[in-house]
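one predicted model, sequence on top.
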Amino acid sequence: MKQNERDRFFLLVGLAILAVSSICGYVGYRLFDRAPVPLVSYGNPVGGSFRLVNGADGSVLDTDFRGRWMLIYFGYTHCPDTVCGATAKAMAEGVAALGRERSRLAVPIFITLDPMRDTAEDLRTYALRFGTQLTVMTGSPKMIQAVAKEYHAPYVRHEGENGDYTIDPATQIVIMSPTGRYEGTLPATATAGEITARMTQLMDAQARH
């Protein structure tokens, strides 16, 4: 076989492998998205397990945050800054104000309700607006719906003009303890100072026990 023929042969084989891989990957994604989403409440009235993707394109589980307080809010990057942006900023600043030691024990988490538009890269860029404290997450539409329901966050989509749409963001910030227990909520309109005060109260109570 001549050099040109060998090169053409290997090119065709490579293209065939790539095509098969793409098809398998797509089919796998569709099957995963249609499959039941196994989530566990751990006995919590609000909150529980999740398997999502963080802003670094890595899979993340709720158990990855054991030992830290979680402040979880559901919004999206196309949401007005006066709504979702204000909550993300307050969470980041509220945790930072806990001080060097305690801020390491709390993580503000922003989970998108708009996974079709909010890519991991979009979320990374969005998070940088609020410093280094905010952790951002996305996932398949089916997983996002399941997790949002688990954390009592709305998932109502309002159709607009020319294919545009809006989504109702969460009205509350859910607080989970370092052991994964539900510890109550704060309104999404809470200020950074109110968040710092609430987390200080919870951490002080934990330290006494």
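Looks like it came in fine.

okay, CA-based contacts and neighbour counts for the rest of this
Will do.

how far does stretch 199-208 sit from the chain's center?
Put simply, stretch 199-208 sits 26 Å off its chain's centre (CA atoms, centre = their mean, to the nearest Å).

ok, and what's touching it?
Applying CA atoms under 8 Å, 6 or more residues apart in numbering, the contact partners of stretch 199-208 are Leu98.

mind listing what's buried in that stretch?
Met199, Thr200, Met203 (16 or more other CA atoms under 10 Å).

now do stretch 69-79
Within stretch 69-79, the residues that count as buried by 16+ other CA under 10 Å are Trp69, Met70, Leu71, Ile72, Tyr73, Phe74, Gly75, Tyr76, Thr77.

and of the residues you listed, the nearest to Thr87?
Distance to Thr87, by CA to CA, is smallest for Tyr73 among these, at 8.1 Å.

longest helix in this protein, please.
Identified as the longest helix of the chain according to DSSP state H is helix 3-34.

so after that one, what's the next helix or strand?
Following helix 3-34 in sequence order, the next helix or strand is strand 51-54 (DSSP states H and E).

in addition, the following structure is provided for comparison:
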Amino acid sequence: MTRLFLPLLASLTLLVAGCGSSDPSGGQPDARAPLAGAKIGGPFRLTDGRGRTVTDRDFAGRYRVMYFGYTFCPDVCPTDMQAIAAGLKLLDKRTPAKAKAIVPIFVTVDPERDTAAVVGRFAAAFDPRIVGLTGSPTQIDAVKKAYAIWSAKGDPAPGGGYLVNHSRQVYLMDPDNKPLALVPADEGPEAVAKTLDQWVR
């Protein structure tokens, strides 16, 4: 089962809990985003589901939902991806202009098995808007470091294969690739839609 291991991310979770809450009556959210100024994100160079080289600059001007996982994950990753996709569909109905401004991105932490074709099929199975990205182990390590993601390959299973333990946070990045907030995919589609609606302008 995946767990959040980084002390930094524990503090970020507390930050989100204590800041940026919206007015229950539906008023304007606080001006400062929970992750504003955090050292998260940065340039990357990866490969999409069609085998094309993709960099962070390809998403300039759009908000990004950044999720890190792996396609062979038996439980948490598919659940989170489903929540993200369903949350975007809710936003489509409520504020389509905001939904259109967002690109959801799935980055594998298991490049050994998650080839371009594999991440492409996995991402598209949840929503065709989701961009699946993979890369060399060196490239993946670099993007994990930039986004404060922890992962470790588990022991081989008796029947073959292996699990990958990894941190679970989902980031909402602004059009300049600066962090805004954590997206609570573990709380379901409604929580995802509410968070995106709050911070996407």
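Perfect, thanks for sending it. Predicted, not measured: the structure shown is a model, and the values here were computed from it.

just the ones of the buried residues of stretch 69-79 of structure 1 in helices?
Per DSSP H, these never map to helices.

does the residue in structure 2 sticking out farthest from the centre count as helix, strand or coil?
Within structure 2, the residue lying farthest from the chain centre (CA atoms, centre = their mean) is Pro158, at 30.8 Å. With DSSP: H, G, I helix; E, B strand; the rest coil as the basis, Pro158 of structure 2 sits in coil.

what segments of structure 2 are helices?
So, for structure 2 - with DSSP H - the helices run 7-18, 76-94, 96-100, 116-126, 137-146, 189-199.

mind listing what the residue positioned nearest the centre of structure 1 touches?
With distances taken as CA atoms, centre = their mean, the residue of structure 1 nearest its centroid is Met137 (2.4 Å). If you count contacts by CA under 8 Å, 6+ apart, Met137 of structure 1 has them with Leu52, Val53, Asn54, Gly55, Ile109, Phe110, Ile111, Thr112, Ala120, Leu123.

out of the residues you listed, which is nearest to Ala86 of structure 1?
Using CA to CA, Phe110 comes nearest to Ala86 of structure 1 of the contacts of Met137 of structure 1, at 12.0 Å.

surely the closest one meets Ala88?
Yes: between Phe110 of structure 1 and Ala88 there is a contact at 7.0 Å, judged by CA atoms under 8 Å.

hang on, the earlier thing: what's the residue nearest to the centre of structure 1 aligned with over in structure 2?
Aligned by TM-score structural alignment, Met137 of structure 1 pairs with Leu133 of structure 2.

what's the local residue count around the closest residue to Ala38 of structure 2 other than its chain neighbours?
Excluding the flanking residues, the one nearest Ala38 of structure 2 by CA to CA, 6 or more residues apart in numbering is Pro179, at 6.7 Å. By other CA atoms under 10 Å, 25 other residues sit near Pro179 of structure 2.

corresponding residues in structure 2 for stretch 19-34 of structure 1?
Matched against structure 2 by TM-score structural alignment, stretch 19-34 of structure 1 finds no partner residues.
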